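Engineer: quick check, what structure comes out for this input:
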Amino acid sequence: MPSRPPIIRIANGTFYRHHPNSIPPSSTSHGHHHSPNPPLFTNLSLVLPSHPATPQNWAVVGPSLSGKTTLLQVLRGSHLCLPPTARSYPYLSTEGVPHRLRNPGRAVQYVGFDAASMGGSGGSSATTTAYLSARYESRRESTDFSLLDFLTGNTQFNVDRQGDGEEGGIDEKLMERVVRDLRLEQLLQLPVAFLSNGQGRRARIARALLTSPEVLLLDEPFMGLDPPTVAGLSPLLEEMARGAKPRLVLSGRPQDPVPEWVTHLVYLRTDCQVGVMGGKEEVVERLRGYVRDVRRGRVREDEGLPVHALVEMGRVLTARGLEGEGIGEVEAVVPVAGGGVPVEEERRSVGEPLVEMEGCRVRYGDKIALGNWSEERDGTEKKGLHWTVRRGERWGVFGPNGSGKTTIVSLLCSDHPQTYSLPIKLFGRSRLPEPGSGQLPLTFWDIQSRIGHSSPEIHQHIPRHLTIRRVLESAWADTFQSKAKMDDEARAQVDATLRWFEHDLNPGFSTKSTTTTPGSTTQSDLSWAEEYLFGGVSFSAQRLLLFLRAIVKHPDIIVLDEAFSGMDDALRDKCMLFLATGEEKTYAPSPAGSGQTGDVIVDSPAAKAGTVKVTGLSDQQALICISHVKEEVPDCVREWLCLPEANTGKPARFGRLDGPLGRDRRRWAEIWSGA
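Structural biologist: Next up is the predicted model:
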């Protein structure tokens, strides 16, 4: 039987965002000319077979700014290809493909989870038009399509057909399986705007699977999902990949475990070029050998293949859980970047309560979204969530998707309408007048000014046209777009922060003739921060900006809700260092002749000169971190709260860690053992 043509073929193609002989319009906007148009994946050759003799399931792996999303877009047909004939889709022209899928735009679907692609594949961006607290309200609008409508494609007015497919619509058996395995049964009648971040991710993956494309490109599909959901999603994807319905291509960060059923890897360099490509075992072994040779001084470290980004690469996601060690963990001889972040080993002195929840229960009609439990405390039965956060405490909040973590954040930040009616005190005061107290109730603006907040919800709603500087300065403003109330000290803090993270925030940094190191006292030109827009920088840079916006003002409470998702381990560790020490510490290359590789943490030039403007967390601040990945929990976190699965009636669980969470799987297992 003759072999069938590949579904995607790229033969010695080079890609560009704009034609190399043109000047993109964005390069002259706001008076700057720094918009680069480098060649992407020069002379790339890649074949995705339609019916291979043995299964081929691909994953694209790389650190921040390596071009994972860009490569997925290239596979779908985006970006200019030179020569134009280098990219083709031969199988789509054969009789084995339904007529509706002859177009690559339909046959090859992409699902991403940045705010610009909230609609997913063929879906609606219904959630992006709502204001931040709309998801917590009970009133239904005519545009509040249910999750069931979203999954079946019925999200338009005056539709004259059911579902998307020309040939029979949505497959009922596939619908049943996808809904069950992604744990969406109890959510089908809810408006899409009501879904939590994790639930929304599952919904977009489900929507894409139900369109039955020939190829499905999933951009970091496990990011932001709780361990039980990941355990259910991976087998579902494996079954579909095994039957090529659809063929799957995943992307991930080096520290993310690769599903066991993935057979082929593309590892990307930091300059949007392919580093290594081939069978999974072959790629992992080549990278392992490279890390070993660099550490033993046999080869020089390639600037495009930083060793620190490879340390956690190679762990495997199996049906039994995570297995294996990272290729750089087995032979690690020195700490990698971030390994020296100061850790609070002793209990901090704590101060007065900043948050007091005395029996919170959030209800929407008959549905209880948070606090659906009773427990005995001090000999009496108490209902709902009882939780106190004091100055100096460092909390981790955990629990399955939909358990109420984001609802808790909305209560803290007063985005939730029920904040006014629940037994909550913030900064020692109620949201409602208290007779005889002599105190005025807290206003929404009082609370917002004292809480720094980074979350996927903030990311979804922040205006894309704000400059990089204005995003940071909005920490001193009442709203994203109102005028910031800045003084000289605040401006100095913003400048110091921009200078420390210029390498990660300035898209034109690599083209600059002069550079500065993090923590430098050099008054470098920061005009780029007023030229580049939030919507024009990478997803990881956007997440970095929102993290910095949350901490730069030194608020009383810092809330980091999945703040590090979308970052590679190197950028994540830089954020952890900045959270702990501000600009007092920085990275420097290992001393020559020390036998060490990677960067070490040293006092910054600003610290040596006594000009530090931004310091790390203080005893006067409280930290609340929400994450589904233990490595994304700051080492200083000690207190923890784990919410139960929704509607199980189990109470919330509390505990205290005896050390950093990210460095001990035992501590992580203890937290999730009763979830």
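
Engineer: please count neighbours and contacts with C-alpha atoms only from this point.
Structural biologist: Will do.

Engineer: which residues in the stretch 551-675 of the chain form strands?
Structural biologist: In chain order, the stretch 551-675 of the chain shows strands spanning 557-561, 585-589, 599-603, 622-626, 639-642, 653-656, with DSSP state E, counting those that start in this stretch as the criterion.

Engineer: actually the stretch 1-150 of the chain, sorry about that
Structural biologist: Per DSSP E, counting those that start in this stretch, the stretch 1-150 of the chain carries strands over the ranges 8-16, 40-48, 58-61, 80-82, 87-88, 108-111.

Engineer: now for the third one, which elements pack on it?
Structural biologist: Contact partners of strand 58-61 among helices and strands, from 3 or more C-alpha pairs under 8 Å, 6 or more residues apart in numbering; DSSP states H and E: strand 247-252, strand 264-268.

Engineer: contacts for it?
Structural biologist: For strand 58-61, the external contacting residues (C-alpha atoms under 8 Å, 6 or more residues apart in numbering) are 68, 248-254, 258, 262-268.

Engineer: from those residues, pick the one nearest Leu546.
Structural biologist: In terms of C-alpha to C-alpha, no member of the contacts of strand 58-61 lies closer to Leu546 than Arg253, at 19.7 Å.

Engineer: my guess is the closest one contacts Thr69. True?
Structural biologist: No - Arg253 is not in contact with Thr69 according to C-alpha atoms under 8 Å; the separation is 11.2 Å.

Engineer: more crowded one of those two?
Structural biologist: Taking Arg253 and Thr69 together and counting by other C-alpha atoms under 10 Å, Arg253 has the greater number of neighbours (26 against 21).

Engineer: quick check, distance from stretch 135-155 to the centre of its chain.
Structural biologist: Distance of stretch 135-155 from its chain centroid, counting by C-alpha atoms, centre = their mean, to the nearest Å, is 25 Å.

Engineer: go on, stretch 8-25?
Structural biologist: Put simply, stretch 8-25 sits 28 Å off its chain's centre (C-alpha atoms, centre = their mean).

Engineer: buried stuff in that stretch?
Structural biologist: For stretch 8-25, the buried set under the neighbour-count rule, 16 or more other C-alpha atoms under 10 Å, comprises Ile8, Arg9, Ile10, Ala11, Asn12, Gly13, Thr14, Phe15, Tyr16, Arg17, His18, Pro24.

Engineer: next one: stretch 78-88
Structural biologist: For stretch 78-88, using 16+ other C-alpha under 10 Å, the buried residues are His79, Leu80, Cys81, Leu82, Ala86, Arg87, Ser88.

Engineer: show me how far it is from its chain's centre.
Structural biologist: Going by C-alpha atoms, centre = their mean, where stretch 78-88 is centred and where its chain is centred differ by 30 Å.

Engineer: coming back round to it: of the buried residues of stretch 78-88, closest to Trp500?
Structural biologist: When the buried residues of stretch 78-88 are compared for distance to Trp500 (C-alpha to C-alpha), His79 wins out at 32.3 Å.

Engineer: sequence B follows; please return its structure for comparison with A:
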Amino acid sequence: MASRLPFLQIKNATFHAHPPPHTSASQKLFPNLSLTIPNDSTERWCILSPPRPKSLFMQAIAGRLYPSPPNSIHFPSLLAAKIDPRDRGFRIVNFSGSGGGGNLVTKRPPGEFGYLGGRFESFELGEEEGITVGEWVGGAEPIEGLGLERLWDRRLLGLSNGEARRALLGREIRRGADGGGLFVDEPFVGLDVKSRGTISQFLEGLADSRKNPRTVMLGIRTGDAVPEWVSHVLQFSEDANIVYQGPRLDEHSKTEGSKRRVGRQPHITSSPTVTEPLISIKGLTIAHPTPSLPPLMDNFNLELGPGDSVRAIGPNGSGKSTFLAVLTADHPAAYASNIRYFGQTRLPEVGKPGVPIEKVQQHLGLVSPELNAIVPKWRNETSVKAIDVLLSGFSETGGVGGFTKPKGGLTDANVERVNEMKHHFAGVLPEDFNWEKSAFHELPAEYQRLVLLLRATARNPKVLLLDEAFSGMEERLREKCWEWLEGGWNNENGAMVVVSHVEEETPPNVRRWVSFGEEGWKEGTYE
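Structural biologist: From the prediction side, this is the model:
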């Protein structure tokens, strides 16, 4: 019977990035790999590896790499049921961000907005992005257990990053076939603790489901804990060789992470006095997209001064992304509230003109999933390279939106700074990373975030905004990024705001915090 056939069967396969006759010159990937995944819940597999091999394995099972021998990978149960494994039979949900592409939920081609404020303007224009979560995910009712009920009638562009991930997961499940497979890469990246538990419980139930059976595979970064319901692990090294294959071990339940911040505890305190703030927010109130819920911000106050470092925390959908949109002056509230950017307001005052958004953003540097989503893949029929994205940071508004090189070309100082960046990170980048040749959208997620971080700091901005900038990074690269922030960015005279759900992914020099949630906002400092 088809149900007893394996879901995935790989027999003594070695994969290559290039087709014959060029395979001998290309790197061998996953040499002599044999793997059988049954078409039931008796074995629940997880791929445990650094980001790059995990991304390559997804490409291999999606048919984008070349197996040797050619017939060494099959999907027996899908073929018996006449389900196309490259379409409805096997869906890949890539939460890590690797591979670039457009925004998870807007359907916008990369780079079409050109700047982040476009997502707010589309609300007024009534464009396609105004469709609801339910219309985009599909189906008459929300998928049970995924927490989409409260979001079902919300507009897609109003979702936070964590909410968008749940919507994407629901959409891919609806687009897949019963009896098919689902590979979810880094399902817990960018999620708060409660949402992580919800997603994990949902995926476990999906693997056990008899109503809508799926073969569920997870991709987990090396060093992160594997969910308890996973029974088997396939582990790869950085060079895509097999480290371990078989039933999970006790060590797979442990989390490895930086211990630099252990023992630092937040405590509530009054807001510090700041002279000549870079950005000042007073009495800001922004309603929640769901009218029955409390405001995202209610009489919110914050001052960012030279040398400040603040971590924004809170559950998914609590207002952190909205907070950043206010700081970048993209949110409509920037026009009609008591907010001063570098001493000026967006609207004219008596005897003073309003400050244009371009003037605000030329003093900002930003790394965020939304910014990552609008990086163009192509320009003049040529793929946008890592160096192209980095050099765009030297343009007047390159720290936030826009991916064009500076007018008039690079100065000698610009060239010297790029060389400084390359030298600082040379020891932690893989051999196949090439600034001039590597397409940005093909880079693993952690290297995309690195490129965006260097782009954000290229012109030594006065305010640096880092939204999940270190999420999914290996510790060695993350530590190198923190060294760069301490020495490569002029942080003595600038301010930094970090959004992070995980303590280990927060730079150690962060001193203050502000939290958002249904109980209102709070602020404090780290001891």
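
Engineer: figure out which of the strands of the stretch 1-150 of the first structure is closest to Gln186 of the first structure.
Structural biologist: Counting by C-alpha to C-alpha, Gln186 of the first structure lies closest to strand 108-111 out of those; the figure is 23.0 Å.

Engineer: tell me, that closest one lands on which residues of the second structure?
Structural biologist: When the second structure is aligned by TM-score structural alignment, the counterpart of strand 108-111 of the first structure is residues 90-93.

Engineer: so what corresponds to Val47 of the first structure in the second structure?
Structural biologist: Per TM-score structural alignment, the equivalent position to Val47 of the first structure in the second structure is Thr36.

Engineer: any idea how far that match is from Val226 of the second structure?
Structural biologist: In this structure, Thr36 of the second structure lies at 20 Å from Val226 of the second structure, with C-alpha to C-alpha, to the nearest Å as the measure.

Engineer: do Ser500 of the second structure as well
Structural biologist: Distance, Ser500 of the second structure to Val226 of the second structure, by C-alpha to C-alpha: 20 Å.

Engineer: what's the answer for Tyr526 of the second structure, then?
Structural biologist: 30 Å.

Engineer: ok, Glu185 of the first structure - contacts?
Structural biologist: Val179.

Engineer: show me where the stretch 251-400 of the second structure has strands.
Structural biologist: 266-268, 279-286, 297-304, 309-313, 338-341, 364-367, 378-379, 382-383.

Engineer: tell me which of those strands is the most buried.
Structural biologist: By mean neighbour count, with neighbours taken as mean count of other C-alpha atoms under 10 Å, strand 364-367 ranks first of the strands of the stretch 251-400 of the second structure at a mean of 27.

Engineer: by how much does that strand deviate from the first structure on average?
Structural biologist: Strand 364-367 of the second structure: mean distance to aligned residues in the first structure after superposition is 0.7 Å, counting by mean C-alpha distance after the TM-score superposition for the first structure.

Engineer: can you check which part of the first structure that strand sits on?
Structural biologist: Aligning strand 364-367 of the second structure against the first structure (TM-score structural alignment) gives residues 451-454.

Engineer: which other residues reach that stretch?
Structural biologist: With contacts defined as C-alpha under 8 Å, 6+ apart, stretch 451-454 of the first structure is touched by 413, 475, 546-547, 549-551, 553-563.

Engineer: can you list which of the residues you listed are found in helices?
Structural biologist: Secondary-structure check on those using DSSP state H: residues within helices are Leu546, Phe547, Arg549, Ala550, Ile551.

Engineer: top of the residues you listed by neighbour count?
Structural biologist: Counting neighbours by other C-alpha under 10 Å, Ile551 comes out on top of those with 27 neighbours.

Engineer: which residues in the stretch 51-200 of the second structure form helices?
Structural biologist: Using DSSP state H, counting those that start in this stretch, the helices of the stretch 51-200 of the second structure run over residues 51-61, 76-80, 118-125, 133-137, 161-175, 193-208.

Engineer: list the buried residues of the fourth one.
Structural biologist: Neighbour-count burial for helix 133-137 of the second structure flags Val133, Gly134, Trp136, Val137 (criterion: 16+ other C-alpha under 10 Å).

Engineer: export the helices and strands packed on strand 58-61 of the first structure to TSV and tack on mean neighbour count?
Structural biologist: Supplementary listing: these in TSV, determined by neighbours: other C-alpha atoms under 10 Å:
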stretch	mean neighbour count
strand 247-252	24
strand 264-268	24
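
Engineer: quick one: which of the buried residues of stretch 78-88 of the first structure is nearest Val471 of the first structure?
Structural biologist: Minimum separation from Val471 of the first structure among the buried residues of stretch 78-88 of the first structure (C-alpha to C-alpha) is found for His79, which lies at 28.6 Å.

Engineer: which residue comes closest to the closest one once chain neighbours are left out?
Structural biologist: Excluding its sequence neighbours, the residue lying closest to His79 of the first structure (C-alpha to C-alpha, 6 or more residues apart in numbering) is Arg17, at 5.2 Å.

Engineer: kindly report the same for Pro400 of the first structure.
Structural biologist: Using C-alpha to C-alpha, 6+ apart and skipping residues adjacent in sequence, the residue nearest Pro400 of the first structure is Asp226, 5.4 Å away.

Engineer: counterpart of that neighbour in the second structure?
Structural biologist: Using TM-score structural alignment, the equivalent of Asp226 of the first structure in the second structure is Asp192.

Engineer: for burial, what's the neighbour tally of its match?
Structural biologist: The number of residues near Asp192 of the second structure, taken as other C-alpha under 10 Å, comes to 18.

Engineer: count of neighbours near the counterpart of Val559 of the first structure in the second structure?
Structural biologist: With TM-score structural alignment defining the correspondence, Val559 of the first structure maps onto Leu465 in the second structure. In terms of burial, Leu465 of the second structure registers 27 neighbours under the definition other C-alpha under 10 Å.

Engineer: in contact with Leu465 of the second structure, which residues?
Structural biologist: By C-alpha under 8 Å, 6+ apart, Leu465 of the second structure lies in contact with Leu324, Leu364, Gly365, Leu366, Val367, Met496, Val497, Val498.

Engineer: one more: Lys280 of the first structure?
Structural biologist: Lys280 of the first structure makes contact with Val262, Thr263, His264, Leu265, according to C-alpha under 8 Å, 6+ apart.

Engineer: preserved in the second structure, out of those residues?
Structural biologist: Conservation of the contacts of Lys280 of the first structure in the second structure, assessed by both residues aligned by TM-score structural alignment, their matches' C-alpha atoms under 8 Å: retained contacts are Val262, Thr263, His264, Leu265.

Engineer: just the closest of those to Arg135 of the first structure, please.
Structural biologist: Taking C-alpha to C-alpha as the measure, Arg135 of the first structure lies nearest Val262 of those, at 36.4 Å.
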